[in-house]
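**Q** predicted model, plus sequence, below.
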Amino acid sequence: MDHPQSARRIRAYMNPYGVTRLHLRNPWVIAFFSFSFPGFGHLLLERYLPAIILAGWEIFINTKANVNSGILYSLLGDFDKAKEVLDSKWLLLYVGIYMFTIWDSYRKTVDLNKQYILADREDAWMPHMRISALDINYMDKRNPLLALVWSVLAPGLGHLYVHKIVTGFLVFAFTVALIFQSHLLPAIHQTFVGDFEGARALLDMQWTLYLPSMYSFIFYDAYVTAVEDNVLFEKEQSQFLRTQYQHPSFPIPEQDR
């Protein structure tokens, strides 16, 4: 049975598939991930529905407008080719939502930081364990480096380690789709056998350029989630011990000076 919640705001919501938590975030970091891949900033804020909508829109409209191909040719200095591949009919539709995504993720981070400060000051109650027929979730100490290592080995494994099931499924599905569309694995095989020209010919750069942003997000989010899980675990333990074991009139011994 849940502990009665007297605080106006909550610091965390737990279900068997993950923990949605408030904690202090750097708005510029969130805005950067929205800049690198629209939807990722909202995913870092654990706003899953807007993140799915924006990330899906990014892949659709970016592919239609050939934005990544235009970026590639611009970086290579071939501006005429960049203008040729860009589809202006779709590009103009892309810009407005892209700017909104960055602005909204920054604004929402500032707002949620304020909510966290108020919730922390109110000493809001936090859940410890949730059980369902499909899964079990509980607060525990987790190693951030292990979360990072598992994410390096395979996208999504680090998120499964920190019990962030929804995000783990999303990043795994997105990454597999992007790797397949970019022909990355055949290109890696050709590289290993020394056929560098064949590898370059196989790669579809329109899809390949999604992958640096994807992997940066996966590594960062898995590591930070493990760190914040540990902070939340310590706060919940402290709150439990204060409310259940420490008598209000318990004398605190003075420290020797």
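**A** Yes, it's here.

**Q** going by C-alpha atoms from here, please, whenever you check contacts or count neighbours.
**A** Noted.

**Q** where do the strands of the stretch 1-150 of the chain begin and end?
**A** With DSSP state E, counting those that start in this stretch as the criterion, the stretch 1-150 of the chain has strands at 12-15, 18-21, 129-131, 136-138.

**Q** try this one side by side with the last:
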Amino acid sequence: MTENPQARRYRAHLSQFTTSILQKKNPWVVAFFAFSYPGFGHLLLHRYIAGFILILWETFINDMANVNLGILFTLTGDFTKAKEVMDERWLMLYVGIYMFGIWDSYRTTVDLNKQYILADHEDASISPTTMGAWDINFMDKRKPWVAVSWSALFPGLGHLYIHKVISGFFIFAYTVAIMYFGHIPEGIQFTMLGKFSEAKKVVDMQWLIYLPSIYFFILYDAYQSTVEYNLLFEKEMKKFLRENYQKKKFIFPF
């Protein structure tokens, strides 16, 4: 929620379920995550609807075209098998949306960086607490390593720690689905028992290959979001102290 109705731009918006903020980001970093997994670049920018749609589309079209299997066989040098498993009818539909996700992530980051500079200059007030029937959200300083640790334990938990409830539960449910369809828990169990041949048989590589991109993204996003929220908390506190505790006649030393 925001306090000043006259402000043109705001650095952040607190809702019951998440905190959306404007913060300068490297467009190439955002584009890289969009390249590694369509939709992740948009999640970094707090564009949840576009991000979720692109992620679900990636799951559908990738599975229909067997893109992950094609990547697997290509990396192992079996190019003939890679050609056989991939479905060209669906692959043609994959490329356009994939390239759009990368381009749109880069373009939006550049535009939002400009908006951040203007919003930071305007320095509009931000309500540090939002309370509703479903949840309570408030600005606070949290530890980045705690968010990373919970994310490493299971994707989504680190986001819940920093109150990114929308993306946290989505990533949590999405990872559960990936692990279920890929038979990954069974593969982990056989691996821990030393039955590596059984693990290879039971695991579906088409689904397993999703996990590295997911884990890399959630670790980075949990850490980076915590740092950004901490900076936002400090800026709001500094503004409050300047406006309420500093005497108007105070002479700054030069």
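**A** Structure received. Bear in mind that the values here come from a model prediction, so they are computed numbers and not experimental data.

**Q** so what number do they get for TM-score?
**A** For these two chains in superposition, a TM-score of 0.97 is obtained (TM-score structural alignment, normalised by the length of structure 2); 254 aligned residues with a CA RMSD of 1.2 Å.

**Q** adding mean neighbour count and distance to T208 of structure 1, write the strands of the stretch 1-150 of structure 1 out as a markdown table.
**A** Formatted as a markdown table, those follow (neighbours: other CA atoms under 10 Å; distance: least, CA to CA, whole Å):
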| stretch | mean neighbour count | distance to T208 of structure 1 |
| --- | --- | --- |
| strand 12-15 | 16 | 35 |
| strand 18-21 | 19 | 30 |
| strand 129-131 | 14 | 39 |
| strand 136-138 | 17 | 35 |
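
**Q** so for T175 of structure 1, which of those sits nearest?
**A** Of all those, strand 18-21 sits nearest to T175 of structure 1, with 20.5 Å by CA to CA.

**Q** format the strands of the stretch 1-150 of structure 1 as TSV; extra columns: distance to D229 of structure 1.
**A** Output for those, formatted as TSV (distance: least, CA to CA, whole Å):
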stretch	distance to D229 of structure 1
strand 12-15	10
strand 18-21	9
strand 129-131	13
strand 136-138	10
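
**Q** could you pull out the helices in the stretch 151-254 of structure 2 for me?
**A** Along the stretch 151-254 of structure 2, counting by DSSP state H, counting those that start in this stretch, helices occupy 157-161, 165-181, 184-192, 196-202, 205-208, 210-245.

**Q** list the buried ones in stretch 146-165 of structure 1?
**A** Residues of stretch 146-165 of structure 1 classed as buried: 146-148, 150-151, 155-165 (neighbour count, 16 or more other CA atoms under 10 Å).

**Q** can you list contacts of it?
**A** Residues from elsewhere that reach stretch 146-165 of structure 1 (CA atoms under 8 Å, 6 or more residues apart in numbering): 17-19, 137, 142, 167-169, 171-172, 175, 215, 218-220, 222-223, 225-226, 229.

**Q** switch to 10 Å and redo it
**A** 16-20, 136-145, 166-176, 214-215, 218-227, 229 (CA atoms under 10 Å, 6 or more residues apart in numbering).

**Q** among those residues, the buried ones, what's the PyMOL command?
**A** Selecting the buried subset of the contacts of stretch 146-165 of structure 1 in PyMOL, with 16+ other CA under 10 Å as the burial test, is done by:
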select buried, resi 16+17+18+19+137+138+139+142+144+145+167+168+169+171+172+174+175+214+215+218+219+221+222+223+224+225+226+227+229
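
**Q** closest to I53 of structure 2 out of the helices of the stretch 151-254 of structure 2?
**A** Across the helices of the stretch 151-254 of structure 2, I53 of structure 2 has its closest neighbour in helix 165-181 (11.5 Å, CA to CA).

**Q** mean shift between that closest one and structure 1?
**A** Averaged over the aligned pairs, helix 165-181 of structure 2 sits 0.5 Å from structure 1 after superposition, using mean CA distance after the TM-score superposition for structure 1.
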